[in-house]
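Provide a 3D model corresponding to the input given below.
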Amino acid sequence: MELDGPIRDWLSRHALPGRRIARTETLTGGYSNDNVLLVTDGGERYVLRRYLRRNSCAVEAALARRLDGIVPVAEVVYADPDGGQAGEPVLLSRFVPGEPLSRALTTRPAHEAADLGRAAGEALAAIGRVGFAYPGFFDESLSPTHLEPTAGLAAFVDDNLANGNARDLLSAAERDRLLDIAGAYEPLLAGVAGARQLVHSDYNPKNIMVRGTAVVAVLDWEFAFSSTPLFDVGNMLRFESGYPPRFAAGFVSGFERGGGELPPGWRQISAGLDLFALADLLARPSDSRYFQKSLAHIRERLDQRGPEQPNLL
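Below is the predicted model:
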C-alpha cells in the first residue's frame, strides 16, 4: 500500500530518520485501528498503527513503557498521539516475529494446546501484577477515571441493544432474556468491584503472538483499563468450546501458576464481565468482523438455558 504524504514525511523526519521504506504490507487491523508492516531497505521491520475511530495512541505508548520487562509487548519506537507531526495520531513499534496464537491453535499438533494455554495464562497473570491506585478507564497519563468498570451491566446491555443493530436481529423475547441475565449477574459482579489491576480487555488468541509455545508479545492495548483480570479470563474463555482440547484447562492452570487469583464462582463472574464486551460488539455495524460471531454466541448460550437452570449465561 502507499503511505500518505504526511505520514511518509513523519517517518523520514522523525520516526525513522535515515531509513528508507522499501516495502509496505497491510496487516490485519481492528475495528478502531489499521496496521501496516513497514520494511526498510536494511531489512528492519516495523508496524505503523493508525487510529480510525478511537485515539488510544497515548495510552498504548504509555502502557508499552510501563510493561517493559513485565509483560512481552512490542517496543514502541515513536508515537505522535495528537497527530501534530504526522497529520493524524500514529504509533510506530518494532515488528515481533512469531505467529498469532489463533493460528497456532489451528495448525499445531494437538499435544501443544495445553502448553500454549499455560503460556497465555501465565502472561495474563503477569498483566494482573500491574496495579493502579483505583479502578477506572485510563486517560492519556494512565490515570484511571474513577468510573467502576464492573458496575451497571444491565443498563449497558440495554443501551447497546437499543442503539445497535442487534435491536433488529434479536427477537423481543431474546432481548428481554438477555436483559434478565445481565440483571442476574450484577450481584456477582459487585463482589469484584474495587479491583485495580491492569486489564487488557481484548485478551484472546488473535492478540497474542507466540514462538514455539512461548508468548512473545501481547498486542492491541487500545481498550485497556484498571479493574479485575476476570474480564480477560472471560474474554479468553468466551469461545472455549472452539479451542483444541486441553487449551482452556492449560490456560486456567497457567494463570493460577503465574499468581492469578480465581475466586469462588469465577466462571460465572468472568462470563458476566464478558457480557460487557459482547454487548459492545453488538452495537457495531452488522458487517463488522465479530458482530455475527458474537450474535451467534449469545443465541447459542441463551438456547442452552432451560427454565429450570440458573438465569445466567
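
hey, let's count contacts and neighbours off CA atoms from now on
Fine.

now do the buried residues in the helix ranked longest in the chain.
Looking across the chain with DSSP state H, the single longest helix is helix 172-190. By neighbour count on 16 or more other CA atoms under 10 Å, the buried set for helix 172-190 is 174-175, 178-179, 181-186, 188-189.

stretch 115-130 too?
115-130.

and stretch 229-242, by the same measure?
Applying 16+ other CA under 10 Å to stretch 229-242 flags 229-238 as buried.

Proceed likewise with the subsequent sequence, for comparison:
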Amino acid sequence: MRTEDGERIAKALGGRLVKATTLAGGYSHETTLLELDDRKVVARFGGGDPAIEAAVMALAPVPVPEVLLVEADAMAIGFVEGTVLSRVLETPPDAVEGLGREVGRVVARIGDVRFGAAGFFAGDGLTVGPQPPWSEQLVPFAEQCMAKTERLDRQERTAWLALCAEHAPALTAIDGEARLVHGDINPKNILVGGGRVTAVLDWEFAYSGCPYGDVANMARFGAGYPPGFLDGFVSGFEEHEPRHPDWQYLGRLLDLFALSDFMTRAPGQEVADQAATIVREWIATGVPRTTRSL
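Sure, this is the predicted structure:
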C-alpha cells in the first residue's frame, strides 16, 4: 500500500493516518491495518469488486466487520477484536472440538441467505446471470485449467480430467441450490475470541450455490488441523438443518473446481503446492466420500 492511499482513506473517514501495518492478505489482494488518530480500520486493496463484496457482507447472517468505505479498487472495514483461527489452531485449546463445532454452526448459517438462481454475482445488486449448472461446468472448467498448468504431467492431467468427468453427473443433486456461499472458508478468514467466532472475513469469492462447498473448502487441508477440530466443525455444520445423505461427498465434488484452479498457479505458491498433493492423491485413490478425513 502506498502511504498516500492510506492517507486518502483516513481523510475520507474523517481521521488522520498515524501508522500503517501490512497484514497477511489473500492471493489476490493486499490488506493493511490503518491506525487513525481516533480508531483502527482495515483497508483492502485489489481483489474482486469491493462493491459486490460489501453488498454480500450486508446480507451475511453471521458476524462480519462493518463496511466503512467502498472505492473502485479498495474498501475499508472496521477493526474487529479477535485472533485469526489459523493461529489458534497452532496451539489448540483443550476444547478444540467445541471450537470446531462453533465455527461449523456459524458457517452453516451463511447458507440461510437464498437467491433466485445459482451463479456468480454481477454488480452490487447481487444479480445472477444465466449460466450452465455446475454439473455441466466442471469438465470444461477442468479442461481449461489443465491446458494452463505446468504442475501436472500429461498422464496426471488426463487422469484428473477423467476423474472430473466420472463424478460431474452427481452434481445434478445440488445444481438447483441457490444459497450464499462464502467461497473461501478457511482458518485464515475467521476471527475467534472467547471460544466464539467474532468475524468471518474476505467475502470476495462469495457466490450463489450450495453451502456444502464451504465445508469442503475448510476440510481441504484438514489433515493439518489438530485432532478433533474438523470433526467438531462438520458436526456443528450438520446441526443446522437436514442435509442430503451424500452431502459431504457432494461438497468434495464442488472442491474439484477449486483444486483445478489451483493447478494454474505458478510453482512455489504454498497453497497451490498443497493442492497439487491432494490432486495426485485423489487421482490415485478417488474422491473421498467424507469431509472428516482425507
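
thought residue 194 of the first structure was touching residue 226?
No: assessed by CA atoms under 8 Å, residue 194 of the first structure is found out of contact with residue 226, at 9.4 Å.

quick check: neighbours shared by those two?
Residues touching both residue 194 of the first structure and residue 226 (CA atoms under 8 Å, 6 or more residues apart in numbering) are 134-135.

okay, these two: which has more neighbours?
The neighbour comparison of residue 194 of the first structure against residue 226 (other CA atoms under 10 Å) goes to residue 226, with 31 against 17.

could you point out which element follows the helix or strand the more buried one falls within?
Under the criterion of DSSP states H and E, residue 226 of the first structure resides in strand 225-227. Sequence order places helix 230-237 as the next helix or strand after strand 225-227 of the first structure, per DSSP H and E.

about what we covered before: following element in sequence after the longest helix of the first structure, please.
Counting by DSSP H and E, what follows helix 172-190 of the first structure is strand 197-199.

separation between residue 60 of the second structure and residue 186 of the second structure?
Using CA to CA, to the nearest Å, residue 60 of the second structure is found at 17 Å from residue 186 of the second structure.

which ones are touching the corresponding residue of the first structure for residue 87 of the second structure?
For residue 87 of the second structure, the aligned residue in the first structure is residue 103 (criterion: TM-score structural alignment). Going by CA under 8 Å, 6+ apart, residue 103 of the first structure touches residue 206.

my reading is that residue 103 of the first structure lies in a helix. Confirm?
Yes: secondary structure of residue 103 of the first structure (DSSP: H, G, I helix; E, B strand; the rest coil): part of a helix.

what residues are up against the residue nearest in space to the middle of the second structure?
Centrality entry for the second structure: nearest residue to the mean C-alpha point is residue 184, 0.5 Å, by CA atoms, centre = their mean. Counting by CA under 8 Å, 6+ apart, residue 184 of the second structure makes contact with 202-203, 205-206, 214, 217.

list the helices and strands whichever strand or helix holds residue 277 of the second structure packs on?
Per DSSP H and E, residue 277 of the second structure falls inside helix 270-285. Helices and strands touching helix 270-285 of the second structure, by 3 or more CA pairs under 8 Å, 6 or more residues apart in numbering; DSSP states H and E, are helix 154-167, helix 247-262.

got the angle between the shortest one and helix 247-262?
Meaning helix 154-167 of the second structure. Relative orientation of helix 154-167 of the second structure versus helix 247-262 (axes from the mean of the first three to the mean of the last three CA atoms, to 10 degrees): 140 degrees.

the strands in the stretch 1-150 of the first structure, which residues?
Under the criterion DSSP state E, counting those that start in this stretch, the stretch 1-150 of the first structure carries strands at the ranges 21-27, 33-40, 45-51, 76-80, 90-94, 99-100, 136-137.

which position in the first structure pairs with residue 141 of the second structure?
Using TM-score structural alignment, the equivalent of residue 141 of the second structure in the first structure is residue 156.

give me the distance between residue 109 of the first structure and residue 300 of the first structure.
On the measure of CA to CA, residue 109 of the first structure and residue 300 of the first structure end up 28 Å apart.

is it true that residue 249 of the first structure touches residue 116?
No: in this structure, residue 249 of the first structure is not within contact of residue 116 by CA under 8 Å, at 10.6 Å.

so stretch 98-118 of the second structure matches what in the first structure?
Following TM-score structural alignment, the aligned partner range for stretch 98-118 of the second structure in the first structure is 115-135.

what separates the matching stretch from the chain centre, distance-wise?
Centroid separation for stretch 115-135 of the first structure versus its chain: 13 Å, with CA atoms, centre = their mean, to the nearest Å.

assign a three-state SS to residue 217 of the first structure, would you?
Assignment for residue 217 of the first structure (three-state DSSP): strand.

residue contacts, it?
71-74, 96, 208-210.

swap the cut-off to 7 Å and go again
Each residue near residue 217 of the first structure by CA atoms under 7 Å, 6 or more residues apart in numbering is listed here: 72-74, 208-209.

for residue 250 of the first structure, same thing?
Contact analysis of residue 250 of the first structure by CA under 7 Å, 6+ apart lists 114-115, 117-118.

just checking, it is part of a helix?
Yes: Residue 250 of the first structure forms part of a helix when assessed by three-state DSSP.

average offset between the helix holding residue 277 of the second structure and the first structure?
Superposing on the first structure places helix 270-285 of the second structure at an average distance of 2.0 Å from its equivalents, by mean CA distance after the TM-score superposition for the first structure.
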